[in-house]
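K.L.:
Give the three-dimensional model of this entry:
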Amino acid sequence: MAVKKSISALEDHAGYWLRYVSNHVSHAFSRKVEACGVTVAEWVLLREMLNAGAANPSQLAEAVGMTRGTVSKLMQRLCHKKLVARSTTDGDQRYQTVELTAAGKRLVPVLAKLADENDREFFSHLKADERTSLISLLRDIVRRQGWKDLPVD
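P.N.:
Model (predicted):
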């Protein structure tokens, strides 16, 4: 008679629950920012640009952990939406600086408020120390894994 090995259930894994929660939190936030005309990836870049001020796309790519190609595509879309402006130094097209337009600077706080609301929607039931512990545990996992890229999808 063959002995059946016990096979763990999906629900036995922390990763299952992280993905379950992440999918719902991320999807809700995505819907919110898309209602304002941007994607989550664009939001991440816009938020970083608020801190960085005028910067070159390579610096931004490094800061948010995206490829230069991805940042370039996002910049094209954000320029088309008039949220970002590009400029060149002495007409040299190889070196570009990008920065938020006035419209971009007005939009970032609106999107940040949506991020805050999304957090409240999903995590306000936690006590302050529980929320702090959760964030601390997740940051520790990120640090131990050496992850640098920002979650955008």
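K.L.:
When you work out contacts or count neighbours from here on, use the C-alpha atoms and nothing else.
P.N.:
Will do.
K.L.:
could you show me where the helices are in the chain, in order?
P.N.:
Using DSSP state H, the helices of the chain run over 14-34, 40-52, 57-64, 68-80, 102-123, 128-145.
K.L.:
can you pull the contacts of residue 85?
P.N.:
Shown in contact with residue 85 (C-alpha atoms under 8 Å, 6 or more residues apart in numbering): 79, 98-101.
K.L.:
Show me what counts as buried in the top strand by length along the chain.
P.N.:
Counting residues, the longest strand found in the chain (DSSP state E) is strand 92-100. In terms of neighbour count (16 or more other C-alpha atoms under 10 Å), strand 92-100 has its buried residues at 96-100.
K.L.:
Rebuild the helices of the chain as CSV, extending it with distance to residue 86 and mean neighbour count.
P.N.:
Listed next are those as CSV, based on distance: least, C-alpha to C-alpha, whole Å; neighbours: other C-alpha atoms under 10 Å:
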stretch, distance to residue 86, mean neighbour count
helix 14-34, 23, 14
helix 40-52, 12, 19
helix 57-64, 10, 18
helix 68-80, 8, 16
helix 102-123, 13, 15
helix 128-145, 33, 12
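K.L.:
Another sequence for comparison is provided below:
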Amino acid sequence: MPPASDLTAHTGYWLRMVSNAVSQDFARKVADEGVTVAEWSFMRALYDADAMAPSALAEKMGMTKGAISKLADRLLGKGLITRADNPGDKRAHTLSLTGAGRSKVPILAALADKNDAEYFGILPTEEREMLHRLLRTLADRRGLKTIPVD
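P.N.:
Coordinates of the predicted model:
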């Protein structure tokens, strides 16, 4: 029987360790603003659009329509998005940020920037840029498109 490799011999181990810490700290920060990471990602995806059909949002985020519907219901309940009927198609509707939702996005983005700075600011600029390039390259070559929300 071949020997079993040590956990710490795996790149995935180190990625998961760092990712878990970064994600958990960020989740706590956005929770203080009354949203989850998934809700923040949803809101940020809507931020650059006036209104978007749920199906287009699902495609943009790499999520199912059902997942988008659940997130939309939660954000509607919090008054951060609105749902409007499509006058040309009674079965269709669009989603958009409310004024409160639109004003919250830059606050949440600043928290994301702060979280990144806390974790990755300890690296020299060239190492931070290299890490970013390597991770993007891995995501691109593996065809990873889904916006991480967990």
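K.L.:
Out of the helices of structure 1, which gets nearest to residue 152 of structure 1?
P.N.:
Comparison of the helices of structure 1 against residue 152 of structure 1 by C-alpha to C-alpha identifies helix 40-52 as nearest, at 5.0 Å.
K.L.:
In structure 2, what stretch matches the closest one?
P.N.:
Across structure 2, the stretch matching helix 40-52 of structure 1 (TM-score structural alignment) is residues 37-49.
K.L.:
Please compute how far that stretch lies from its chain's middle.
P.N.:
Stretch 37-49 of structure 2 has its C-alpha centroid displaced from the chain centroid by 7 Å (C-alpha atoms, centre = their mean, to the nearest Å).
K.L.:
same thing with stretch 20-39 of structure 2?
P.N.:
So, by C-alpha atoms, centre = their mean, the centroid of stretch 20-39 of structure 2 is 10 Å from its chain's centroid.
K.L.:
middle-most residue in structure 2, spatially?
P.N.:
The residue lying closest to the centre of structure 2 (C-alpha atoms, centre = their mean) is residue 41, at 3.6 Å.
K.L.:
Now do the contacts for the closest residue to that one other than its chain neighbours.
P.N.:
With C-alpha to C-alpha, 6 or more residues apart in numbering as the criterion, residue 41 of structure 2 has its nearest non-adjacent residue at 6.5 Å, and that residue is residue 149. Taking C-alpha under 8 Å, 6+ apart, we find residue 149 of structure 2 in contact with 37-38, 41.
K.L.:
rewinding a little: got a list of contacts for the match of helix 40-52 of structure 1?
P.N.:
26-27, 30, 52, 57, 60-61, 71, 75, 95-97, 101-102, 105, 108, 147-150.
K.L.:
so what corresponds to residue 70 of structure 1 in structure 2?
P.N.:
So, by TM-score structural alignment, residue 70 of structure 1 is matched to residue 67.
K.L.:
Run the contacts of residue 85 of structure 1 past structure 2 and keep the common ones.
P.N.:
Contacts conserved in structure 2 for the contacts of residue 85 of structure 1, using both residues aligned by TM-score structural alignment, their matches' C-alpha atoms under 8 Å: 79, 98-101.
K.L.:
Going by distance to residue 133 of structure 1, which of these wins?
P.N.:
Checking these against residue 133 of structure 1 by C-alpha to C-alpha gives residue 100 as the nearest, at 34.5 Å.
K.L.:
What's the match for the closest one in structure 2?
P.N.:
Residue 100 of structure 1 maps onto residue 97 in structure 2, by TM-score structural alignment.
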